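**Student:** coordinates only, sequence not included:
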């Protein structure tokens, strides 16, 4: 439920307007993959012009 004082303002969130937010967690480098991350070439092509 939303109410007074329960607003979260974010920038560059990849979500649809009005989508419920179920959980908010910070990004911590310690939880990121320690090894190099591999991605399929088709995904790179798909995201090439995303931004």
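**Tutor:** Looks like it arrived, so ask away. Because the structure is a prediction, the values reported are computed rather than measured.

**Student:** only C-alpha atoms for contact and neighbour calcs from this point on.
**Tutor:** OK.

**Student:** Residue 45: how many residues sit nearby?
**Tutor:** A count of neighbours around residue 45, defined by other Cα atoms under 10 Å, yields 10.

**Student:** Check residue 47 too.
**Tutor:** Neighbours of residue 47 (other Cα under 10 Å): 9.

**Student:** Over to residue 44?
**Tutor:** 11.

**Student:** Might you report the residue contacts of it?
**Tutor:** Not one residue lies near residue 44 by Cα atoms under 8 Å, 6 or more residues apart in numbering.

**Student:** Can you tell me the element it falls in?
**Tutor:** Using DSSP states H and E, residue 44 falls within helix 41-47.

**Student:** contacting residues for residue 45?
**Tutor:** With contacts defined as Cα under 8 Å, 6+ apart, residue 45 has no neighbours.

**Student:** Tell me how many other residues crowd residue 41.
**Tutor:** Neighbours around residue 41, by other Cα under 10 Å: 8.

**Student:** structure B:
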């Protein structure tokens, strides 16, 4: 689980990168970066629960 500090750090890093090189398409560039760790974390949790229950 990411802590509030990690989330704030990742968001501030994203903001800093946007200021250096503004993204041409917010949806395409932000979507994978914003959700990647959440998708991976959920997948790992689901896989662990399924293995535990089997």
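**Tutor:** Yes, it's here. Note that this is a predicted model, so its numbers are computed, not measured.

**Student:** TM-score of the superposed pair?
**Tutor:** Once superposed, the chains reach a TM-score of 0.20 (TM-score structural alignment, normalised by the length of structure 1), with 25 aligned residues with a Cα RMSD of 4.1 Å.

**Student:** Could I get the full set of helices for structure 2?
**Tutor:** With helices called from DSSP state H, structure 2 shows them at 4-20, 26-53.

**Student:** I'd like these laid out as CSV, including mean neighbour count.
**Tutor:** As requested, the helices of structure 2 are exported to CSV (neighbours: other Cα atoms under 10 Å):
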stretch, mean neighbour count
helix 4-20, 12
helix 26-53, 11
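
**Student:** Residue 49 of structure 2 versus residue 42 of structure 2, what's the distance?
**Tutor:** 11 Å (Cα to Cα, to the nearest Å).

**Student:** Repeat that for residue 4 of structure 2.
**Tutor:** 25 Å.

**Student:** now residue 7 of structure 2
**Tutor:** Distance from residue 7 of structure 2 to residue 49 of structure 2, by Cα to Cα: 25 Å.

**Student:** before we move on, what about residue 6 of structure 2?
**Tutor:** Look at residue 6 of structure 2 and residue 49 of structure 2: by Cα to Cα, they are 25 Å apart.

**Student:** ok, now residue 8 of structure 2?
**Tutor:** Distance check for residue 8 of structure 2 against residue 49 of structure 2: by Cα to Cα, it reads 29 Å.

**Student:** same thing with residue 9 of structure 2?
**Tutor:** Distance of residue 9 of structure 2 to residue 49 of structure 2, computed by Cα to Cα: 30 Å.

**Student:** now swap in residue 13 of structure 2 and tell me
**Tutor:** As judged by Cα to Cα, residue 13 of structure 2 and residue 49 of structure 2 stand 33 Å apart.
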